[in-house]
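>>> Need coordinates for the below:
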Amino acid sequence: MPAPDGAVPQRLIVAITGATGAIYGVRLLQVLQGVAGVETHLLISPAGVMNLQHELDISRAQVESLAGVVHNVRDIGATIASGSFRAHAMVVAPCSMRTLAAIAHGLSDNLITRAADVTLKERRKLVLMVRETPLNLAHLRNMTAVTEMGGIVFPPVPGFYQKPQTIAELVDHTVGRVLDLVDLPEIGQSLTPSWGGLNPGAADAAT
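A predicted model of the protein is given here:
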């Protein structure tokens, strides 16, 4: 949605690639849809489209309807390909090992990897929800390279300490953590409250 009073919106680039876990990108878009002052820019790779259909039984058009702006991954001349475009952060959800490798080696061979390269060079936040297991040495080295560049490697590992009862709760916990990382804590906290400790109030009682 537009930012209030004509202010520049907080622009978040969301890319969905060919790793399993398309639900993370979709849920991120669902949560941000209609949020005042937040503008989502969506990219979906061809393999990402396949996963949306296979894992979630939804079409590309259905996912695109959740975003503020949709870009073609082949449109290397799009706004988000330039550092002069004031995007706040980028999340690749999920991030395939192929996309990770391209980002780690600076291969701006499509708009997803170019936008990620721009995010890194402009010292903005890049969160890669990498999804693969087990990991080989190439995967680990690529994760190290991206981390050394300033990116954040965020495997969507579920947390069980809040005793989730459904898959949706597991997904929301992870998406909430990602929203915290890209400086949207109020939205993130609505999905996954802060950990209160095993004995809430114990510290206050001790004082």
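>>> switch to C-alpha atoms for all contacts and neighbour counts from now on
Will do.
>>> mind listing what's buried in stretch 124-140?
124-132, 139 (16 or more other CA atoms under 10 Å).
>>> Relative to residue 13, which of those residues is nearest.
When the buried residues of stretch 124-140 are compared for distance to residue 13 (CA to CA), residue 126 wins out at 9.4 Å.
>>> I have a second one here; can you model it like the first so I can compare?
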Amino acid sequence: MSAATSRPRLVVGITGASGAIYGVRLLDRARALGVETHLVVTSAGVLNVHHEMGLGRAELEARADHHHSPGEVGACIASGSFSTEAMVIAPCSMKTLAAVAHGFGDNLLSRAADVTLKERRRLVLMVRETPFNLAHLRNMVAATEMGAIVFPPLPAFYHRPQSIDELVDETVERVLQISGIGQASPKAWAGL
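Below you'll find the model as predicted:
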């Protein structure tokens, strides 16, 4: 938990890749768990959230405790002195993956990711693009070698989900768990 608050802090990035529902559900679930969220959404992310979910920027930003513009490179989340549990980029475009993999912190989203890595905190990248080309794969390897967790939102089926919502929610629980949010409760495999 952060030093200034008893609530865990989570940075959430949303890019223009398909899968906006993951970022939105992540914000909603984090709020339900009492996690303080800091949102950065790219302009393509805003467009995609509107296209896929019918939400405008204000509706999206209202789901977070704090929101920051990608151009706001002086925001608190751009500094390692601002303590957080983790950062999740959900969904993570291949452009953002490349920026993270090569340390190209030209906006707040990629800068916050770079800070997360340099501070040895958890960075979870929910990459969304298939099939992968060699550049995508190499960027995933580079990000992993730097300490990021590449987490494509591939659903599990052992809990026999009955809807897309159940698939998304279970993935979000796993992402919160791997981000170090102790209150997360994904369904565990009980064995055969």
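>>> what TM-score do we get after superposing?
For this chain pair, the superposition-based TM-score is 0.95 by TM-score structural alignment, normalised by the length of the second structure; 190 aligned residues with a CA RMSD of 1.3 Å.
>>> Now check residue 100 of the second structure against the first structure: what is it aligned to?
Correspondence of residue 100 of the second structure to the first structure, assessed by TM-score structural alignment: residue 103.
>>> That match and residue 118 touch, don't they?
No - applying CA atoms under 8 Å as the test, residue 103 of the first structure and residue 118 come out as separate, 10.3 Å apart.
>>> Need the residues touching each of the two.
Residues touching both residue 103 of the first structure and residue 118 (CA atoms under 8 Å, 6 or more residues apart in numbering): there are none.
>>> what distance separates stretch 32-44 of the first structure from the middle of the whole chain?
Computed by CA atoms, centre = their mean, to the nearest Å, the chain-centroid distance of stretch 32-44 of the first structure equals 12 Å.
>>> For that stretch, buried residues please.
For stretch 32-44 of the first structure, by 16+ other CA under 10 Å, it's 32-34, 37-44.
>>> what about the corresponding residue of the second structure for residue 26 of the first structure, which SS state?
Counting by TM-score structural alignment, residue 26 of the first structure lines up with residue 24 in the second structure. Taken by DSSP: H, G, I helix; E, B strand; the rest coil, the conformation at residue 24 of the second structure corresponds to helix.
>>> Take the buried residues of stretch 124-140 of the first structure and keep only those in strands.
When DSSP state E defines the strands, the subset of these inside them is 125-130.
>>> Export these as CSV, with columns for distance to residue 158 of the first structure.
Shown next, in CSV, are those (distance: CA to CA, whole Å):
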residue, distance to residue 158 of the first structure
125, 22
126, 20
127, 16
128, 16
129, 12
130, 13
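>>> Need the counterpart of residue 91 of the second structure in the first structure.
That one, residue 91 of the second structure, aligns with residue 94 by TM-score structural alignment.
>>> Would you map the strands across the second structure?
Using DSSP E, strands in the second structure cover 9-14, 36-41, 66-68, 86-92, 122-127, 149-150.
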